[in-house]
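In: okay, sequence plus prediction incoming.
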Amino acid sequence: MPTRVKRPSILVKLSITASLLAFQGYLGYHVVTGAFGIDSQREMLEQIRLLEARQAALEIEIDSYEHRIALFDPRRMDPDILTERARALLGLVHPDDIIIVPEAQDVN
């Protein structure tokens, strides 16, 4: 009894090849335009630069606040400066104080 070898159809080979090419096209499309693709990477890098600049500005502001808080340390506080600032903020003066008001400059 002779055996006959059945060869796969050419259509099966072509359909497998076409489906693999379509899958590669799908992956290639998402490499460029996907959430983590090339285009999104540019946007993320720009956002990183903006956030780093904002972080630097906030660090400067934090350092400023830390310096101002350090001035309230009772071991380092100058009572004359404290009373001067408090009186300036509250608008209070002693009767024996001399007040000098600078003249307004004309802007022409």
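Out: Structure received. Worth saying up front: this structure is predicted, and the values here are computed from it rather than measured.

In: CA atoms for contacts and neighbours, from now on please.
Out: Will do.

In: just checking, residue 34 touches residue 40?
Out: Yes - the pair residue 34 / residue 40 is scored as a contact, 7.1 Å apart, by CA atoms under 8 Å.

In: put this beside the first:
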Amino acid sequence: MRKTANEQTKQALALVLLVALTVAAIAGPTGLLAWAENDEVLEQRKARIAILIEERDALRNRVELLDPNGADPDLVSELIREDLGVLHPDEIVVTLDDD
């Protein structure tokens, strides 16, 4: 029993479609190979987010220390000295209580 040319064409198209879907499932933008890359990018972004959270928390603390109703005198002194250009990078500031 010989297949007609029309049936062979249909089978060839079905085979091509099946191969294309298989290739897309493996190497496509959402395929198996992309999953490993996406996992790596996700881990890098999680690490970056952790760094940004630490920076945000440090800035939040600094803002709280500069609250106009109760600014930290040590931080205010440091900022003023830095703005005036009299604070050096290797300088260590030691404060003494007036008690």
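Out: Arrived safely, thanks for sending. Keep in mind it's a predicted model, so treat the numbers as computed, not measured.

In: where's the most centrally placed residue in the second structure, which helix or strand?
Out: By CA atoms, centre = their mean, the second structure has its centre lying nearest to residue 45, at 2.8 Å. Residue 45 of the second structure is part of helix 32-65 when elements are defined by DSSP states H and E.

In: of all the residues in that helix, which ones are buried?
Out: residue 65 (16 or more other CA atoms under 10 Å).

In: quick one: whichever helix or strand comes after it to chain centroid distance?
Out: Counting by DSSP H and E, the element after helix 32-65 of the second structure in chain order, helix or strand, is helix 73-84. Its chain's C-alpha centre and that of helix 73-84 of the second structure lie 33 Å apart, by CA atoms, centre = their mean, to the nearest Å.

In: just stretch 16-26 of the second structure next, same as before
Out: 33 Å.

In: so that stretch aligns onto which residues of the first structure?
Out: Counting by TM-score structural alignment, stretch 16-26 of the second structure falls onto residues 22-32 of the first structure.

In: post-alignment, that stretch versus the second structure, mean distance?
Out: Following the fit onto the second structure, the mean deviation recorded for stretch 22-32 of the first structure is 0.8 Å by mean CA distance after the TM-score superposition for the first structure.
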